[in-house]
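# Give me a 3D structure for the following:
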Amino acid sequence: MTLSVQQSNISFFQVTEFILLGLPGIHSWQHWLSLPLAFLYLSALAANLLILLTIWQETALHQPMYEFLGILSVVDIGLATTIMPKILSIFWFDAKAISLSECFAQMFAIHCFMGMESGIFLFMAIDRYIAICNPLRYPSIITISFVLRACAFLVLRNVLLAMPVPVLAAQRNYCSKNEIDHCLCSNLGVISLACDDKRPNRIYQLVLAWMVMGTDLIIIILSYIAILRSVLKLNSAEAASKALSTCSSHLILIFFFYTVIVVLSVTHLAGRKYPLIPVLLNILHNVIPPALNPMVYALRTHDLREGFYRVLRLGP
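Sure thing, here's the model as predicted:
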């Protein structure tokens, strides 16, 4: 819906809602993709709820490492739920219209949850760093108070830093086209429709990426360099293997999370020639990690896997 406005004998339209067209280039048969996307979404919900239930019921898992994993599950559920119901409604019910306020709220939630996921990986790296490099001080440093302060920091940091994204987008003037060739309200996709200066939005998007994910990734890399140096000093090959095995699942998730971000950034540059690729990657990056994270931890963490069996009554 648009409102027609006359000003100085020039006719233009003031946009009051956006139309999410879906996946560019395959609108006619994109509904078939709803089946695997719905499966991924339901898998993410079920697996992360199982993790939360297992950590809550199993007293042996009431440790900071698993508490951070529980927080990651909450963030993953929020991240997937931010986009998937709307995407499925587009594919199944052709519900393409979204109000400006709903669009800006989705934009805020995506940036907020993505920043929180990056931050959780950061604190999980710090947890492993202290556990391996300073094991005697671990019980006094990584406490429930530390976990609560980390949660408060993540919420405060990402809410404050993500808020300018929709605020800046809302200040733009959308005066003509209101169709977005996407399934969700991405910041760059929305402001591409603006009729005025888009530079503040693009600059802040770049600054935000470096302030949040860039900083987190640098600290994570430094933490694992220190962990590797500490492990190489161990005289026992068995102790070194055990130390690295506690980090393996975390490293797999970090590698996937940040690699997809880099690939997404590169493919976005080629978006005009192949618009489907960055759009599809953007969607998958919001739903695959929530579905993948629990499976990786279930396969790589013995205590958690045993907890699953007991909760599901599959074992003693």
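# going forward, measure contacts and count neighbours with C-alpha atoms only.
Noted.
# Strands along this structure, start to end?
Ranges of strands in the chain, per DSSP state E, are 2-7, 10-15, 17-20, 97-99, 179-180.
# Tell me which of the ones you listed lies nearest to Ile141.
Closest of those to Ile141 is strand 97-99, at 46.4 Å (criterion: Cα to Cα).
# Please give the structure of this sequence too, so both can be compared:
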Amino acid sequence: MIPSQSFDNISFFQPPAFLMIGIPGLEAIHGWISIPFSSMYTVALAGNCLILLAVRRTPSLHQPMYYFLSMLALTDVGLTLATMPTTLAVLWFDRRLIGFNACLVQMFFLHSFSVVESSVLLAMSFDRFVAISNPLHYASVLTNTVIIRIGLAIVARATLSLFPVPFLLKRLNFCPNKTILSHSFCFHPDVMRRACADITINILYGLWVVVSTAGIDSLLIVLSYTFILCTVLGLASPRERSRALNTCVSHILAVLVFFIPVVGVSMIHRFGRHLPPVVHALVAYVYLVVPPVLNPIIYSVKSKPIREVMLRVLRRRCQS
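Got it, this is the predicted structure:
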């Protein structure tokens, strides 16, 4: 537990550490719960690293679509590594303390990778739009230079959007008796509600970040696929229509896997405060753990080149 101390005559307090509780109400079976969590983290890291290795070692995959897929895989690795240490520490070893500054750092990277993932999915939808609506100019529009600039813009957008968040939290006066977090990681809505101060600015800024990133990205993705659908319906051959739509299936699934939990976690933190704490925890875990696990599976199943290269890499690893 956090060491007790006298708080008399203290007008400003920041806790030396927060106490993470893992999954509320299920502390007695954390050991058993750690098994599926460990499996999911292993699948997420192995699957996304295999995609990165496959794209890097296969010249035929050195195309814009697979470069964006590599960005998505790298983002999923970062998102997994942002939550894995503290989650497994709580579930395996019952190590629940996290320092205040360490908590803010984890929170920054966690939400930054989420913004990056949203932006990469938008870039991937733009890639599919160009490939289907203007295939003859695809290579000239999405050059390596353009892709690098898109990648840098995505990182800059996430960094600038989330950079003020830790400083907005550090200015708050926290409650000495409210240092228990609802998850095994530092989540912005959870951390800011530990404060004994007016958090209106934090709420408004958090809402602005969500709307200006995931909100705008989701609308633009829908717009992109509306244009794609119109283009596909204008194709004369049913076979061409089917082939064009098939190239988008894996990306559509990845978009749904990411944005449905994003909407769920946003809604439950704003309108579901009456729900049991275990519901909040499980929705947050779905939002952060499930997309990195499912994305490699989706792309290895729906993309034949990726599937073949991943199987070839696995065979070589097993033989060596």
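# Would you pull the TM-score for this pair?
Here the TM-score for the pair of chains, by TM-score structural alignment, normalised by the length of the first structure, is 0.95; 312 aligned residues with a Cα RMSD of 1.6 Å.
# Mean neighbour count and distance to Ser248 of the first structure for the strands of the first structure - can I get that in JSON lines?
What follows is the strands of the first structure, written out as JSON lines (neighbours: other Cα atoms under 10 Å; distance: least, Cα to Cα, whole Å):
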{"stretch": "strand 2-7", "mean neighbour count": "11", "distance to Ser248 of the first structure": "52"}
{"stretch": "strand 10-15", "mean neighbour count": "14", "distance to Ser248 of the first structure": "49"}
{"stretch": "strand 17-20", "mean neighbour count": "21", "distance to Ser248 of the first structure": "39"}
{"stretch": "strand 97-99", "mean neighbour count": "16", "distance to Ser248 of the first structure": "41"}
{"stretch": "strand 179-180", "mean neighbour count": "20", "distance to Ser248 of the first structure": "40"}
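# Pipe these into TSV and attach distance to Pro278 of the first structure per row.
What follows is those, written out as TSV (distance: least, Cα to Cα, whole Å):
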stretch	distance to Pro278 of the first structure
strand 2-7	28
strand 10-15	25
strand 17-20	15
strand 97-99	21
strand 179-180	14
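# For Phe108 of the first structure, find the nearest of these.
Checking the strands of the first structure against Phe108 of the first structure by Cα to Cα gives strand 97-99 as the closest, at 14.3 Å.
# who touches the closest one?
Applying Cα atoms under 8 Å, 6 or more residues apart in numbering, the contact partners of strand 97-99 of the first structure are Thr16, Glu17, Phe18, Ile19, Leu20.
# ok, now stretch 127-139 of the first structure?
Pro64, Met65, Ile142, Ser223, Tyr224, Ala226, Ile227, Ser230, Val231, Ala243, Thr246, Cys247.
# Whichever of those end up buried, select them in ChimeraX.
Only the buried entries of the contacts of stretch 127-139 of the first structure go into this ChimeraX selection, using 16 or more other Cα atoms under 10 Å:
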select :64,65,142,223,224,227,230,231,243,246,247
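# Let me know the closest of the contacts of stretch 127-139 of the first structure to Arg313 of the first structure.
Of all the contacts of stretch 127-139 of the first structure, Met65 has the smallest distance to Arg313 of the first structure: 24.0 Å, by Cα to Cα.
# coming back round to it: figure out which of the strands of the first structure is closest to Phe146 of the first structure.
Closest approach to Phe146 of the first structure among those (Cα to Cα): strand 97-99, 40.0 Å.
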